[in-house]
Each structure stands twice: as structure tokens, then as C-alpha cells.
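S.K.: Next come a sequence and a model predicted from it.
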Amino acid sequence: MPKLNRERRHAITFRLNGREVTAEAEGRMLLTDVLRHVVGATGTHVGCEHGVCGACTVQLDGEPVRACLMLAAQAEGADIRTVEGLEPAAGELSPLQAAFREHFALQCGFCTAGILMSLDALLTREPDASEEAIREHLSGHLCRCTGYAPIVKAALAAQARMKEETPENA
């Protein structure tokens, strides 16, 4: 990471996984760089740096976005959620994370954080998403290790678990 030019740095304030964060960044810095190198949220991976692979996917105001295509300054005032924000409590796995572990839906893990963030957004927005919708949603992510069958199985298992945990009248 190149040294920051002190004269060109600006403060950016946003919520990261539920807590307010202020970070300094040059106007040209990408959100991935600020998350990883300034704030320390290293679960956000940088793959292709062109928005194609999906490894850098985070949620911005609840919607999945490619952090490698976004300037950090665009995050001003936003609510950002990274893979570190998925755990419901310290040391606990979310239903989606647990399903990935149970269904062997990850191998090297490089793409996993982005896939989890994307699927979490989908299943939150569409709790009854069909297998076809899940597959379509995953089409924006590249995984070279697992094939996609275990990932789809894990997403469907997490979806079922999330429905069980959600009260009927919520």
C-alpha cells in the first residue's frame, strides 16, 4: 500500500458493522483499501480489482456492492457491513456461515466472504428465494475451488434455518 499523502487526506465517517468509524483517505482511495488497510477489516478480499470476481462484496446500506469499484469517499454516512459483521454474537456463526461449514461450501475461502455478503443480502430481501434465484444471484461471483453445488446447498440450508428461527408474526 503506498504511503498516504497527508495534504490530500480527508476524514470519512461511516458505520462499520454497527459502530461508527472515522478513517482518513485520499480522494482516489478505494473502499477496499480503506476497509483493509486503514480500518483493519481484512475479511473483505481483493481479487480482480475490476468488479468481476465478487470477492470484495460488502453490504452498503443493505445492498451488496463491489468495494473495489467504489471510492472510499462515497461511503460517507453509509452503513457498511462486512463479513466480520455477520456473526450474531462474538464467536458465533450466522446461519449462513454455519451452513457453509456444514455443507463444505468453501475450500480456499478467498471468494467466501463476498459470496456470504451477497447471499445474506439476498436471503434478507427475499427469504423465499428459489434455488434458481440463488443460482442467478451467485452468477456474479467466481469460485475456482468448490464448484457451486455445495454453495447452493448451503444457501438453501441456511434459508430453511433462518425461516425456522424467524417468528411467524415478525
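M.R.: Thanks, I have the structure now.

S.K.: Going by C-alpha atoms from here, please, whenever you check contacts or count neighbours.
M.R.: Noted.

S.K.: tell me the contacts of A133?
M.R.: Contacts for A133 (Cα atoms under 8 Å, 6 or more residues apart in numbering) come out as none.

S.K.: Next up, a structure to set beside the first:
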Amino acid sequence: MAAFSLTINNKKHDVDVDPQMPLLWVLRDVIGLTGTKFGCGIAQCGACTVHVGGNAVRSCTLPVGNVGQEKVTTIEGLSEKGDHPVQKAWEETDVPQCGYCQSGQIMAAAALLKSHPAPSDEDIHNAMTNICRCATYNRIKKAIKLASTK
């Protein structure tokens, strides 16, 4: 066990956990932020996507000991009122079906728009590697395009 001071959603959290514990489980089980989902556990599906240092990362395989002093943002911290342009576009475009992957999809899309404010179809295709079992990929692309205009 080791003590870590993490900045998550602009709030300090002191945790005493194994340095190899995946960030996902620190977020969900230790801190209680359950918006980030467990999907595959091997960084393939993207349901666990959060921002670390402003970059989209798969938290299911990132050891908490590797976070360092980087700020972590989860879906709960993307916007105070759920009104981030991506969240609004997701709702307006009616993206989710089951909704399970959506927090990870939204976090990946928000990171994409931060680095590419007006993404091309190719940019979206390359950045959005999260898996959606309901296959809402066309609506996801439409929502990202809509969010890029806001």
C-alpha cells in the first residue's frame, strides 16, 4: 500500500492503495465516482476512458502509481451541470441506446475536440476507438460534428 494525493475533477483525494491498482478501481471503489465504467479490463473497449493530464486514457489498465501529479477528469467532472458541448450534442442527437459505453465515448470525444476543434471524418475515425455494442457509431460521429459547432 502507498499513499497518493490525486486531483480528480479539481478536488484533492488522498488514497492509500496498492500502486498497481488500476485507476478505474480507485475512482469507482475507493472514491465512489461510478460514472466511469468497467468493460473489458484490457484497454480495448474504452468504457473506462477518463482524462489524465487532458488526454483520453483507458483507466482500467493505468496503475494509479503512474498518474503522478497529473489532473484526472471523469465524466462527473466534465461539466458541473452536464452541459459540456459534447454532452449536449449527445442528448440532441439521441446517441445512447443502452448507454453503458457512453461516458467513455463522451470523454474520448471531448478529448478529440480539445485537440481538433473542427475534426474531419478521418480525425473522428482515428480518435474514436471505443466500442459501442449497440453500434451507434453514425450518431456518435454526428454528435461530435454537432459539438464542434458549439
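M.R.: Cool, the structure landed. Please read all numbers here as calculations on a predicted model, not as lab measurements.

S.K.: Run through who's touching stretch 36-50 of the second structure.
M.R.: 24, 27-28, 56-61, 72-75, 100-105, 107-108, 129-132.

S.K.: In the first structure, what stretch matches it?
M.R.: The alignment of stretch 36-50 of the second structure onto the first structure (TM-score structural alignment) spans residues 44-58.

S.K.: Over to that stretch now: how far is its first residue from its last?
M.R.: Start-to-end span of stretch 44-58 of the first structure (Cα to Cα, to the nearest Å) is 7 Å.

S.K.: Please compute how far that stretch lies from its chain's middle.
M.R.: 10 Å (Cα atoms, centre = their mean, to the nearest Å).

S.K.: So how do I select the buried members of the contacts of stretch 36-50 of the second structure in ChimeraX?
M.R.: In ChimeraX, a selection of the buried entries from the contacts of stretch 36-50 of the second structure looks like this (16 or more other Cα atoms under 10 Å):
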select :24,27,56,57,58,59,60,61,72,73,74,75,100,101,102,103,104,105,107,108,130,131,132
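
S.K.: Name the residues of the longest helix seen in the first structure that are buried.
M.R.: Ranked by residue count and defined by DSSP state H, the top helix of the first structure is helix 149-165. By 16+ other Cα under 10 Å, the buried positions in helix 149-165 of the first structure come out as 150-159, 162.

S.K.: on that earlier part again, and the match of stretch 36-50 of the second structure, what's buried?
M.R.: 44-47, 49, 51, 53-58.

S.K.: Present the residues you listed as a markdown table; the columns should include secondary structure.
M.R.: Shown next, in a markdown table, are the buried residues of stretch 44-58 of the first structure (DSSP: H, G, I helix; E, B strand; the rest coil):
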| residue | secondary structure |
| --- | --- |
| T44 | coil |
| H45 | coil |
| V46 | coil |
| G47 | coil |
| E49 | coil |
| G51 | coil |
| C53 | coil |
| G54 | coil |
| A55 | coil |
| C56 | coil |
| T57 | strand |
| V58 | strand |
